[in-house]
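Q: Could you look at this predicted model? Sequence included:
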Amino acid sequence: MRVKITADSTCDLSRELLEEKHITVMPLHVLLGEEVLEDGVTCTPEKIFRYVKETGGTYNSAAANPMEYYEFFTPFARDYDAVIHISVGAGFSSCCQNARLAAADLPNVTVVDSRNVCTGQGYLVLRAADMAAAGAGPEEILAEVEDLAGRVELSFVLDRLDYLSKSGRCPTILAFGSNLLKIRPCVECIDGELKVGRKYRGPTVKCVAQYVKERLADRTDLDRDLIIISSCMPLEGCVEAERQAIAEYGPFRRCYETAIGSTIGSHCGPGTIGVVVARKAAEKET
């Protein structure tokens, strides 16, 4: 059985990974003033940050509408036995709702709420694509992805909070105070929501090394198959600090490095960096 895996562009997987795994993404819209762009196609985080710096203008992101999803799904529904679309978490966007409205008219298309965003969502997409390539059927893939959605751990360290403030997700006074005191908060995806966890203080490179140690050290509950490093215009030395910490507190069989796209990058801002891992699946009773 031929199964096609698709996802919203918020999965933030590299073009190379998407091509290698035969994954096709649906771009979200990015609004820069009066201009409507497509995430990962005509818009990058660099373009957003340059626009904000030069014009002081506003930006936002928007989901594809049901008709756009229907047109996106239709060729795959015709050419494959089943299509599994892994959506950005329903708590973050109307993408999942709109995709499900479109899929209602396509019997072999199933939309999965990843309950996550960025490479937390991307982790699920990769697992589904690997299973599809290995010949797994849609029911087996769906069961695995639904279970994995509750085990993925997505977190980031933010270098600055002004972009989170612009998006309305962080009070301006908090952003100002954090930047002034060089506080680097860790943001985690928990139960389908982004929540602030531990706050680090000091140079970002030092904070990043400590953050990765706390995410990985002495843990026996992690699935050591895959870890993903995600970053948005990282500061010098930060990716290297993550690599070194992962090597020390790993090992993982695979480590992918991806750039955060314009939809998520526009909220978290430049200098953001994090890791995505998953806990082991619970052992099944025999």
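A: Yep, it's here. Because the structure is a prediction, the values reported are computed rather than measured. Residues are numbered from 1 along each chain as shown.

Q: going forward, measure contacts between C-alpha atoms and count neighbours the same way
A: Fine.

Q: how near is the closest residue to Pro66 other than its chain neighbours to Asp79?
A: Counting by CA to CA, 6 or more residues apart in numbering, Pro66 lies nearest to Asn98, which is 4.7 Å off, once chain neighbours are set aside. Noted for Asn98: a distance of 22 Å to Asp79, by CA to CA, to the nearest Å.

Q: More neighbours: the two, which one.
A: Using other CA atoms under 10 Å as the criterion, Asn98 and Asp79 rank with Asn98 on top: 19 against 12.

Q: Return the residues in contact with the spatially most central residue of the chain.
A: Compute the mean C-alpha point of the chain, and by CA atoms, centre = their mean the closest residue is Cys118, 0.9 Å away. The neighbours of Cys118, taking CA atoms under 8 Å, 6 or more residues apart in numbering as the test, are Thr10, Cys11, Asp12, Val88, Ile260, Ile264.

Q: second one coming, line it up with the first:
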Amino acid sequence: MKRIILTTESGADLPEDLARKHAVQVVPMHVIMDGKDYLDGDLPVEDIYEYYDRTKKIPSTAATNVHEYQEFFAKIKRDFPGCTIVHIGYTSKASVSFQSAVIASEDIDNLYLIDALNVTGGLAAIVMYAVKVLEEEPSIEPERLIDKIEAIVPKSRLAFIPGSLDFLRAGGRVSNIAYLGGALLKIKPVIELIDGKLVSTKKYRGKMSAVSEKLMSEYLSEYNIDREQLYLLYSLGLDESIKQRMDEIAKEAGFRNVRWIQAGAMISTHAGPGGFGVAGLEV
């Protein structure tokens, strides 16, 4: 049986220990800061926030390009001769990265592409679902695995509150965000993935400690999330007391496993410091 290799992008924020443990290959996206191009994963998140504090400028981001995908897939083929690659990609509605993967795949055999229509923890949840399927059914045919993954894509639910409207506005990925009013009134928008697009669905007012708890409560009421696994997301700067409270709520709600995921450099350029989110798969 030929080996199946799972791949994804750094925008999944898949923790390094999980990627390494389950042999998930991750291709980096890009952060552009002060005219210099950094690979996501090589640039410490602290440098982004320090740069903003010093210059009041927010770095931009760029997708993985076609050439990078060609080299990425070719290396996997060299390292794992005869393997089948199943790539679970960052939503095509918010980045051209997936389209670059499509172009790069044209001359590569046994390569399948899945548009996860999600980002950060929502994408990571789909990747980890695929990992679980492969572990439970190591001899599964690629086509059946793909069917399973594609069936779970619309069940991945992600909601997050950015730590800074400045960063969110600069990222330009949320078309319906009212920046000025939110900044003046201390309103914190909830961002969710709707059909692969980042959309502001609700607005909370107050401190992050209060609105994060409100987000968790409404998220768990609205979605019937599989109690086997919940992903809690944060960007550097989120208060530890908030993280402890979110753990308590998750435990009270009956989740058997909770995994915290830190936003990497690419996602942090959109979320800003001190952001919080939650992701999981509906049953």
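A: Right, received. Where do you want to start? Keep in mind that this is a model prediction, so the values were computed, not measured.

Q: Quantify their similarity with the TM-score.
A: After superposition, the two chains reach a TM-score of 0.91 (TM-score structural alignment, normalised by the length of structure 2), with 276 aligned residues with a CA RMSD of 1.9 Å.

Q: returning to that earlier point: tell me which residue of structure 2 lines up with the residue nearest to Pro66 of structure 1.
A: For Asn98 of structure 1, the equivalent position in structure 2 is taken to be Ser100, counting by TM-score structural alignment.

Q: gap between its match and Glu106 of structure 2?
A: Taking CA to CA, one finds Ser100 of structure 2 at 10 Å from Glu106 of structure 2.

Q: Show me where structure 2 has its helices.
A: For structure 2, applying DSSP state H gives helices covering 16-21, 45-55, 66-79, 97-104, 120-136, 142-152, 165-171, 179-185, 208-222, 240-252, 265-271.

Q: what about Val45 of structure 2, distance to Ile5 of structure 2?
A: 29 Å.

Q: same check, this time on Leu198 of structure 2
A: 29 Å.

Q: One more: Lys155 of structure 2?
A: 23 Å.

Q: Compare these two (neighbour count), which wins?
A: Set Lys155 of structure 2 next to Ile5 and count neighbours by other CA under 10 Å: Ile5 wins out with 20 against 17.

Q: Name the nearest residue to that one, sequence neighbours excluded.
A: According to CA to CA, 6+ apart, the nearest residue to Ile5 of structure 2 is Ile85 (4.8 Å).

Q: now swap in Phe156 of structure 1 and tell me
A: Spatial nearest neighbour of Phe156 of structure 1, excluding adjacent residues (CA to CA, 6+ apart): Gly274 at 4.0 Å.

Q: just checking, what residue in structure 2 corresponds to the one you found?
A: Gly274 of structure 1 maps onto Gly277 in structure 2, by TM-score structural alignment.

Q: you'd agree the residue nearest to Phe156 of structure 1 is up against Glu153?
A: No - Gly274 of structure 1 is beyond contact range of Glu153, at 10.5 Å (criterion: CA atoms under 8 Å).

Q: Give me the more crowded residue out of these two.
A: A side-by-side neighbour count of Gly274 of structure 1 and Glu153, using other CA under 10 Å, places Gly274 first with 26 against 20.

Q: and the residue nearest to Phe156 of structure 1, what does it touch?
A: Taking CA under 8 Å, 6+ apart, one finds Leu154, Ser155, Phe156, Val157, Ile229, Ser230, Ser231 in contact with Gly274 of structure 1.

Q: Pretty sure the first one sits against Val276.
A: Yes - applying CA under 8 Å as the test, Leu154 of structure 1 and Val276 come out as touching, 4.7 Å apart.

Q: what number of residues lie near the aligned residue in structure 2 for Ala149 of structure 1?
A: By TM-score structural alignment, Ala149 of structure 1 lines up with Val153 in structure 2. Residues lying near Val153 of structure 2 (other CA under 10 Å) number 24.
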